[in-house]
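K.L.:
below are the sequence and a predicted model; questions follow.
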Amino acid sequence: MKEITPQMATMLKTGQFARTACPALLFAIVCAVGSAVWAQSNAITITLTGQSMIRSDIRVTAPAEVPVIQALLKGDVIFTNLESAVAEKGETIQEGRGFLTPPEALDALKTCGFNLLALSGNHAFDLRVTGIRNTLREADKRKMVHAGTGNNLGAAVAPGYLHTPKGTVALIASASGLITPGGSATADRPGVNELRVEAGDKENEATDDLPGAPANTPNLEDSQRILQSIRDARQHADLVIVYQHNHVFGNHSFATIFTEGMEERLAPNDWLKKWTHEEID
């Protein structure tokens, strides 16, 4: 098994760049390692950060922060979740609120050192299909490896592959809860690779409190699709990273947990821990 030297970077605290939040609230990352045996000198170093809620080109708006961020981001693989939708000049959110960022913000992320992006999240669809397409186009234009959204469901669940001198790393990304209606990718519609979570016979979108202690279970169709993608990735990569963007917290809504500072926000929910073990196995 290849040795991994992870640098678990804290969420970046430059206000215009990222929002500080507890890991359980936003993501769980697991690694599935291939069977290859590699020498110590070829150990791959991975830096994992939380979400980048970036709304501007920080090289312009906060230039002093860039070298600080660069100093934190060392390694062969440098990961973040882009928690924004790319908007071209003049494009705005039609209703509600959300997170949009200009294409140049991706240049800033690349300058900081990021080379692996999860695009799945509840804000990925803030500009609807246009935002999905914008983000995919601009990430591809900059040759930034990504996963989690796509022009259809097959593309959204497909692994992204980052080739490094020390090995190939695959990324699979999905999201649960608070997905805007219509934001899930389908066979013929761009969107997010959504992992729906069900409480008994009721789907839990984390928007309403549910009575009792529901048996939260990942949707069978969604979970099988993601597990198959993991199996496929293991055939083509030395290391597989699986990213889960989560807003489903059992019998309480995200809003309740967040505003009331409930303890549930500090650790992964039981359903997420069980699901993570399934992904690893």
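P.N.:
Thanks, I have it.

K.L.:
going forward, measure contacts and count neighbours with C-alpha atoms only.
P.N.:
Will do.

K.L.:
what ranges does the stretch 1-150 of the chain have for its helices?
P.N.:
For the stretch 1-150 of the chain, helices defined by DSSP state H, counting those that start in this stretch occupy the ranges 23-26, 58-61, 65-72, 104-112, 128-141.

K.L.:
just put these in TSV and tack on distance to Gly160 and mean neighbour count.
P.N.:
Below are those laid out as TSV (distance: least, Cα to Cα, whole Å; neighbours: other Cα atoms under 10 Å):
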stretch	distance to Gly160	mean neighbour count
helix 23-26	21	20
helix 58-61	26	16
helix 65-72	23	15
helix 104-112	17	20
helix 128-141	11	19
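
K.L.:
put together CSV for the ones you listed, with distance to Leu82 on each row.
P.N.:
Output for those, formatted as CSV (distance: least, Cα to Cα, whole Å):
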stretch, distance to Leu82
helix 23-26, 12
helix 58-61, 14
helix 65-72, 16
helix 104-112, 9
helix 128-141, 10
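
K.L.:
right, so of these, which gets closest to Gln40?
P.N.:
Closest to Gln40 of the helices of the stretch 1-150 of the chain is helix 65-72 (Cα to Cα; 23.0 Å).

K.L.:
and the angle from the closest one to helix 104-112?
P.N.:
50 degrees (axes from the mean of the first three to the mean of the last three Cα atoms, to 10 degrees).

K.L.:
could you check how far helix 65-72 is from the centre of its chain?
P.N.:
Distance of helix 65-72 from its chain centroid, counting by Cα atoms, centre = their mean, to the nearest Å, is 21 Å.

K.L.:
returning to what we had before: among the helices of the stretch 1-150 of the chain, which is nearest Ala87?
P.N.:
helix 128-141 (6.3 Å).

K.L.:
which elements pack onto the closest one?
P.N.:
Counting contacts by 3 or more Cα pairs under 8 Å, 6 or more residues apart in numbering; DSSP states H and E, helix 128-141 packs against strand 85-86, strand 149-150.

K.L.:
take this one as well and set it beside the first:
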Amino acid sequence: MLLPRIAQARDKRALRVMLLGQSLIQRAICDDGWPGMAAIAALLRRADVVFTDLETPIEGASAGEPTRSDATLHRAPPAVLDCLKALGVTLVTTANNHAWDLGTGGILSTIDALDRRGIVHAGSGRDLDTAAAPAIQQTPHGGFALVAAAAGAIRPGAAAAVDHPGVNEVRRRDDGSLEPEDVARVLAAIRTARASGATVLMCLHNHYWEPVQSDTPAWQKAFARACIDAGAAAFVGHGTPAMQRHEFHRGAPLFHGLGNFVFQTRKADGAYGASAWRSVIVDARFNGRFVDARFHPIRLDATKRREYSSGAPELAPSGAP
């Protein structure tokens, strides 16, 4: 469906971007394929940019020992990146609470694996400057920049520092407000990216959840609006395994929660409600600013296979929730 604020014809000259939910992908599902794979890939490959949240560290020579010991440990072989790339993914955020599941070395092995495959990424780095910096994907229709950060559940040692690899963390103070230094760093990166002439996407992976996961905290809404004011053309939120409502600020969309695109969990069947297995692909167009967007509903396969849920997406029938 077309977002209701748009009544104009779609501009074929605009930059086309697919915005996906988070990808908790721990095995390369493309090797075996699944019934909806071809249709998903055909849709995504029409875009100039395909964006997702890589919610797992990638194994490699530099990866460390696991920093978790339960079903919430995320880790994946490099082949999962080949799978995402084959589906059409070109741009990822690596800023999330699972980036450190294989320690600091896992953050570095993930960066190296993405670089080798030419997948543009932002949100973690070898130091704070690189973790906070915008990443720009060049397209025939101009540059598309990503600024990415994570808030909540960032464990000691996982955040980037001046002399330490990690994720770009936005901290929350005891009074519930965001740390001004962290907010200023994010907004400065957005301004830098916009000054380069690129269209800018801001992504926040948030684990400061509300009691009802489909609710968006007021502070996130305010932060998202500040990102638009700084020059972002759109805001995307990840973190909760469920969708949240979208809104607009100064004509720019705030997609506060896009749920999941791939969801391979080791947790017991039924650990997540039905909302974890439904999402949308946001098919958006930009021309420096937001032009329009369509929603393509998807459903994820919750069937357990080889320890993990399949988690594979397929396009849902038109009009599905």
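P.N.:
Nice, thanks for sending it over. Remember, predicted model here, so these are calculated numbers, not experimental data.

K.L.:
need the TM-score between these chains.
P.N.:
Here the TM-score for the pair of chains, by TM-score structural alignment, normalised by the length of structure 1, is 0.73; 219 aligned residues with a Cα RMSD of 2.2 Å.

K.L.:
still on that earlier bit, what's the closest of the helices of the stretch 1-150 of structure 1 to Ile93 of structure 1?
P.N.:
helix 128-141 (8.8 Å).

K.L.:
so that closest one corresponds to what in structure 2?
P.N.:
On structure 2, the counterpart of helix 128-141 of structure 1 by TM-score structural alignment is residues 103-116.

K.L.:
out of the helices of the stretch 1-150 of structure 1, which comes closest to Ile257 of structure 1?
P.N.:
Once the helices of the stretch 1-150 of structure 1 are compared by Cα to Cα, helix 23-26 is nearest, at 9.3 Å.

K.L.:
so how far is Ile4 of structure 1 from Gln70 of structure 1?
P.N.:
Distance check for Gln70 of structure 1 against Ile4 of structure 1: by Cα to Cα, to the nearest Å, it reads 21 Å.

K.L.:
nope, Arg225 of structure 1 is what I was after
P.N.:
27 Å.

K.L.:
cool, and Leu25 of structure 1?
P.N.:
Leu25 of structure 1 is 25 Å from Ile4 of structure 1, by Cα to Cα.

K.L.:
and if you look at Phe27 of structure 1?
P.N.:
20 Å.

K.L.:
out of these two, which sits in the busier spot?
P.N.:
Between Phe27 of structure 1 and Ile4, counted using other Cα atoms under 10 Å, the more crowded position is Phe27 (20 against 15).

K.L.:
thought the more buried one was touching Val242?
P.N.:
No - the criterion here is Cα atoms under 8 Å, and Phe27 of structure 1 misses it with Val242 at 10.0 Å.

K.L.:
quick one: the counterpart of Leu119 of structure 1 in structure 2 from Met202 of structure 2, how far?
P.N.:
Mapped onto structure 2 by TM-score structural alignment, Leu119 of structure 1 lines up with Thr94. Thr94 of structure 2 is 13 Å from Met202 of structure 2, where distance means Cα to Cα.

K.L.:
and if you look at Gly123 of structure 2?
P.N.:
10 Å.

K.L.:
could you name every residue contacting both of these two?
P.N.:
Residues touching both Gly123 of structure 2 and Met202 (Cα atoms under 8 Å, 6 or more residues apart in numbering) are 147-148.

K.L.:
comparing these two, which residue is more hemmed in?
P.N.:
Higher neighbour count among Gly123 of structure 2 and Met202: Gly123, with 31 against 26, using other Cα under 10 Å.

K.L.:
that one contacts Ala95, doesn't it?
P.N.:
Yes - counting by Cα under 8 Å, Gly123 of structure 2 does reach Ala95; the two are 4.4 Å apart.

K.L.:
overlap in contacts of these two?
P.N.:
148-150, 167-168.

K.L.:
farthest pair in the residues you listed?
P.N.:
Ala148 and Val167 (9.1 Å).

K.L.:
between the two, which contacts overlap?
P.N.:
94-95, 123.

K.L.:
ranges for the strands of the stretch 151-300 of structure 2?
P.N.:
Along the stretch 151-300 of structure 2, the stretches classed as strands by DSSP state E, counting those that start in this stretch are 166-167, 199-206, 234-238, 243-249, 252-258, 260-263, 278-286, 290-300.

K.L.:
which of these sits most buried?
P.N.:
strand 166-167 (a mean of 32; mean count of other Cα atoms under 10 Å).

K.L.:
mean per-residue distance, that one versus structure 1.
P.N.:
Superposed on structure 1, strand 166-167 of structure 2 shows a mean distance to its aligned partners of 0.4 Å (mean Cα distance after the TM-score superposition for structure 1).

K.L.:
let's verify Ser174 of structure 1: helix, strand, or coil?
P.N.:
In three-state terms, and counting by DSSP: H, G, I helix; E, B strand; the rest coil, Ser174 of structure 1 is strand.

K.L.:
counterpart of it in structure 2?
P.N.:
Ser174 of structure 1 maps onto Ala149 in structure 2, by TM-score structural alignment.

K.L.:
that match contacts Asn96, correct?
P.N.:
Yes - with contact defined as Cα under 8 Å, Ala149 of structure 2 counts as touching Asn96 (7.4 Å).

K.L.:
overlap of the contact sets of the two?
P.N.:
167, 205.

K.L.:
those two: which is more packed in?
P.N.:
Asn96 (32 against 25).

K.L.:
the residue nearest to the spatial centre of structure 2 and Ala161 of structure 2, how far apart?
P.N.:
What sits nearest the mean C-alpha location of structure 2, by Cα atoms, centre = their mean, is Asp53, with 2.6 Å. Going from Asp53 of structure 2 to Ala161 of structure 2 by Cα to Cα gives 22 Å.

K.L.:
hang on, the earlier thing: tell me the contacts of the match of Ser174 of structure 1?
P.N.:
Here Ala149 of structure 2 is in contact with 95-96, 123, 132, 167-170, 186, 203-205 (criterion: Cα under 8 Å, 6+ apart).

K.L.:
now do Tyr243 of structure 1
P.N.:
27-30, 118, 171-174.

K.L.:
could you rerun that using 6 Å?
P.N.:
29, 173 (Cα atoms under 6 Å, 6 or more residues apart in numbering).

K.L.:
and it, what pairs with it in structure 2?
P.N.:
Here Tyr243 of structure 1 is matched to Cys203 in structure 2, going by TM-score structural alignment.

K.L.:
give me the three-state assignment for Val169 of structure 1.
P.N.:
Val169 of structure 1 ends up strand, using three-state DSSP.

K.L.:
pull the number of nearby residues for it.
P.N.:
26.

K.L.:
go ahead and confirm it touches Leu162.
P.N.:
Yes - the pair Val169 of structure 1 / Leu162 is scored as a contact, 5.1 Å apart, by Cα atoms under 6 Å.
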